[in-house]
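[1] Test case, fold it:
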Amino acid sequence: MRCGSSILADFLICSRFATRLPIPAPAAEAGPHGPTDLARALRLLPAAGGLIGGLAAGVLVAGASLGLPPQLAAALAVGLLILVSGALHEDGLADCADGFGGGVTRQQKLEIMRDSRIGAFGTLALALTLYLRIAAIAAIAEQSLHLASAALVAAAALSRAAALLPLGLLSPARSSGLGFSAGKIGADALRVALPLAVLFALAPLAAGAGLARPLLSVVAVLVAALAFAAFAKREIGGHTGDVAGASQQLGEVIVYLIYAAGA
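    The predicted structure follows:
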């Protein structure tokens, strides 16, 4: 019973962190988004991602049922993803693009990433990923609305496991901020999060996808996350919350492209 309560508490903490949804704080939460609670609760980040992806799939289906063309329904689904997460991951992608692209020294890159203003690299990165996400989801939906819905769930969960890899493999690059609060998550959290993400990644099987694309998406997302973690270590010496956000965005795009190519 205690184990079930712990899992539910971690899911609520993780969902409160990952979304803007009005989720009540569990009784076991020591403080809002406290570092200790968050570090443990992140093991269920893929489950919180599955919830977000399910909401986006509902918007996609609703748009299609209203007669909207796939491109518009896909745009609404992506808009829901951004709205529910508070653009947390998009902000990380833009900051990483600006910092890694515009900085010369490690300190300059970290300063640029902390700046709330967006530069040319960040703008271009956001524009490209938004286009790829909408276009790929639309391409999948044109072939199968059920597959597109399942791909949204799979991508949302798997990409959030990708966001955890830099947090598990690298030390914080600075002594403050979201990345520092999360710290370097333990192997125990990854041992739960990664298999959980794989289960969500298999969701498209229920929509008629073969086994090859789910497996390919798992491998491709993990390899991309590992490569980006190595890149972040070279650029800034560790992880930040922005690095985790950029890893999520990269993983999400990869999943959509794999299913769009199959479509």
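
[2] drop to CA atoms for contacts and neighbour counts, all remaining ones
    Fine.

[3] where exactly do the helices run in the stretch 101-250 of the chain?
    106-114, 120-143, 145-169, 178-182, 187-201, 212-236, 241-262 (DSSP state H, counting those that start in this stretch).

[4] closest to residue 87 out of the ones you listed?
    Proximity to residue 87 (CA to CA) singles out helix 241-262 among the helices of the stretch 101-250 of the chain, at 9.5 Å.

[5] circling back to that earlier point, okay, the helices of the stretch 101-250 of the chain in a markdown table with mean neighbour count next?
    Below are those laid out as a markdown table (neighbours: other CA atoms under 10 Å):
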| stretch | mean neighbour count |
| --- | --- |
| helix 106-114 | 18 |
| helix 120-143 | 19 |
| helix 145-169 | 28 |
| helix 178-182 | 19 |
| helix 187-201 | 19 |
| helix 212-236 | 18 |
| helix 241-262 | 24 |
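
[6] and residue 56, which of those helices is closest to it?
    Judging the helices of the stretch 101-250 of the chain by CA to CA, what sits closest to residue 56 is helix 145-169, at 6.9 Å.

[7] Now do the closest one against helix 241-262, angle only.
    Note on geometry: by axes from the mean of the first three to the mean of the last three CA atoms, to 10 degrees, helix 145-169 and helix 241-262 are set 150 degrees apart in direction.

[8] Run through the neighbouring helices and strands of helix 145-169.
    Applying 3 or more CA pairs under 8 Å, 6 or more residues apart in numbering; DSSP states H and E, one finds that helix 145-169 contacts helix 45-65, helix 120-143, helix 187-201, helix 212-236, helix 241-262.

[9] How far does stretch 136-149 sit from its chain's centre?
    20 Å (CA atoms, centre = their mean, to the nearest Å).

[10] Ends of it, what's the gap?
    12 Å (CA to CA, to the nearest Å).

[11] rewinding a little: export the helices of the stretch 101-250 of the chain to JSON lines and append columns for distance to residue 17.
    Below are the helices of the stretch 101-250 of the chain laid out as JSON lines (distance: least, CA to CA, whole Å):
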{"stretch": "helix 106-114", "distance to residue 17": "20"}
{"stretch": "helix 120-143", "distance to residue 17": "22"}
{"stretch": "helix 145-169", "distance to residue 17": "12"}
{"stretch": "helix 178-182", "distance to residue 17": "11"}
{"stretch": "helix 187-201", "distance to residue 17": "16"}
{"stretch": "helix 212-236", "distance to residue 17": "21"}
{"stretch": "helix 241-262", "distance to residue 17": "12"}
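
[12] Please generate a structure for the following sequence too, so the two can be compared:
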Amino acid sequence: MRYQLELFFTALGFFTRLPVPAWVPWSAERLNHAARYFPLVGWVVGAIGAAAYLACVLVLPPMPAVILSMAVTIRATGALHEDGWADACDGLGGGRDKAQMLAIMKDSRIGSYGAIGIVLMLMAKAAALFELGAGDEADAALALLVAHPLSRLASTALLHLLPYVREDDTAKARPLARRLSAPELAIAASCGLLPLALLAPAEALGAALAAVLAAAWSARLFLRRLGGCTGDLLGAAQQAAELACYLGILAAWNYT
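    As a prediction, the model looks like this:
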């Protein structure tokens, strides 16, 4: 049990800026096995976002509350996945071949595709969360609690299914680049899917289907353009799946 707790804290320390206990050892091998808890890290990030939103909406209108809650989650994760989305937009949008796309994504500078992509992504998430909280603030909070773990499960699934295409050992996601074992997949799936129980059946179905579609679309795009994934592409997949979860819940509302 202690080893599993250490793996969770390893994942938390890698995927967020949150402090972890000093007694937790770190190694590339432990990080290699910590991917099973990527969706569980989403529980923490989602809870932070939901708490920030519910606290802000007590004293602010809904839209500023949504934006501030998003800012809090971005601060908690160090904009890790948002940065991946921007880099992916730049690389896939501006690169002509695999080598050029990989080079663009490794460049710390942001280009037109990345700037436009991150603005549109943040606007879309803010608009979706605003609509989710328009009737009842609790609905937006529940959506955050569900979307963060589920979107990280989608990213973990791509990590498991797709080959890692960066060959340099300096890549931050290189230690994670391996297929998960069946028990590890079961843990990741349980952590990612369990929060769906917080939603009504139609909402849960909408969120799950939307996340699956986002993951499938991402996998097809990454394979077609690059032949696999990178850390930036996994972050982009998480962002796409998170937005898809919010939209899936809204679609379920409209349908029912």
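
[13] can you redo the helices and strands packed on helix 145-169 of structure 1 as TSV with distance to residue 98 of structure 1?
    Putting those into TSV (distance: least, CA to CA, whole Å) gives the following:
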stretch	distance to residue 98 of structure 1
helix 45-65	26
helix 120-143	5
helix 187-201	29
helix 212-236	12
helix 241-262	11
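
[14] Which stretch among those helices approaches residue 37 of structure 1 most closely?
    helix 187-201 (11.8 Å).

[15] by contact count, what packs against that closest one?
    So helix 187-201 of structure 1, by 3+ CA pairs under 8 Å, 6+ apart, packs with helix 35-41, helix 45-65, helix 145-169, helix 212-236.

[16] give me the stretch of structure 2 that the first one matches.
    The one in question is helix 35-41 of structure 1. Mapping helix 35-41 of structure 1 onto structure 2 (TM-score structural alignment) gives residues 28-34.

[17] now swap in the last one and tell me
    For helix 212-236 of structure 1, the aligned range in structure 2 is residues 202-226, judged by TM-score structural alignment.

[18] what distance separates that stretch from the centre of its chain?
    For stretch 202-226 of structure 2, the distance to the chain centre is 12 Å (CA atoms, centre = their mean).

[19] Apart from its chain neighbours, what residue comes closest to residue 62 of structure 2?
    Excluding the flanking residues, the one nearest residue 62 of structure 2 by CA to CA, 6 or more residues apart in numbering is residue 130, at 6.5 Å.

[20] Counterpart of residue 101 of structure 1 over in structure 2?
    So, by TM-score structural alignment, residue 101 of structure 1 is matched to residue 93.

[21] any idea what residue 175 of structure 1 aligns with in structure 2?
    Under the alignment (TM-score structural alignment), residue 175 of structure 1 maps onto residue 167.

[22] if we can go back for a sec, how close does the match of residue 101 of structure 1 sit to residue 203 of structure 2?
    33 Å.

[23] coming back round to it: out of the helices and strands packed on helix 145-169 of structure 1, flag the one nearest residue 169 of structure 1.
    The nearest among these, by CA to CA, is helix 212-236 at 7.6 Å.

[24] Who are the packing partners of that closest one?
    Here helix 212-236 of structure 1 touches helix 106-114, helix 145-169, helix 187-201, helix 241-262, going by 3+ CA pairs under 8 Å, 6+ apart.

[25] closest one to residue 179 of structure 1 among these?
    So among those, helix 241-262 is nearest, using CA to CA, at 4.2 Å.

[26] helices and strands around the closest one, which ones?
    Packed next to helix 241-262 of structure 1, using 3+ CA pairs under 8 Å, 6+ apart, are helix 88-102, helix 120-143, helix 145-169, helix 178-182, helix 212-236.

[27] if we go to 10 Å?
    helix 88-102, helix 106-114, helix 120-143, helix 145-169, helix 178-182, helix 212-236 (3 or more CA pairs under 10 Å, 6 or more residues apart in numbering; DSSP states H and E).

[28] report the angle between the axes of it and helix 88-102?
    100 degrees.

[29] picking that back up, residue 64 of structure 1 is nearest to which of the helices and strands packed on helix 212-236 of structure 1?
    Set against residue 64 of structure 1 and scored by CA to CA, these come closest in helix 145-169, at 8.2 Å.

[30] What's the average distance for the closest one when superposed on structure 2?
    The superposed helix 145-169 of structure 1 is, by mean CA distance after the TM-score superposition for structure 1, a mean 0.9 Å from where its aligned residues fall in structure 2.

[31] Tell me how far that helix lies from the chain's centre.
    Centroid separation for helix 145-169 of structure 1 versus its chain: 6 Å, with CA atoms, centre = their mean.

[32] again, but for stretch 78-87 of structure 2
    On CA atoms, centre = their mean, the centre of stretch 78-87 of structure 2 falls 10 Å from that of its chain.

[33] In it, which residues are buried?
    Using 16 or more other CA atoms under 10 Å as the test for burial, stretch 78-87 of structure 2 gives 79, 80, 81, 82, 83, 84, 85, 86, 87.

[34] which position in structure 1 aligns with the first one?
    Taking TM-score structural alignment as the alignment basis, one finds that residue 79 of structure 2 is matched in structure 1 by residue 87.

[35] can you pull the contacts of its match?
    Shown in contact with residue 87 of structure 1 (CA atoms under 10 Å, 6 or more residues apart in numbering): 19, 20, 79, 81, 93, 245.
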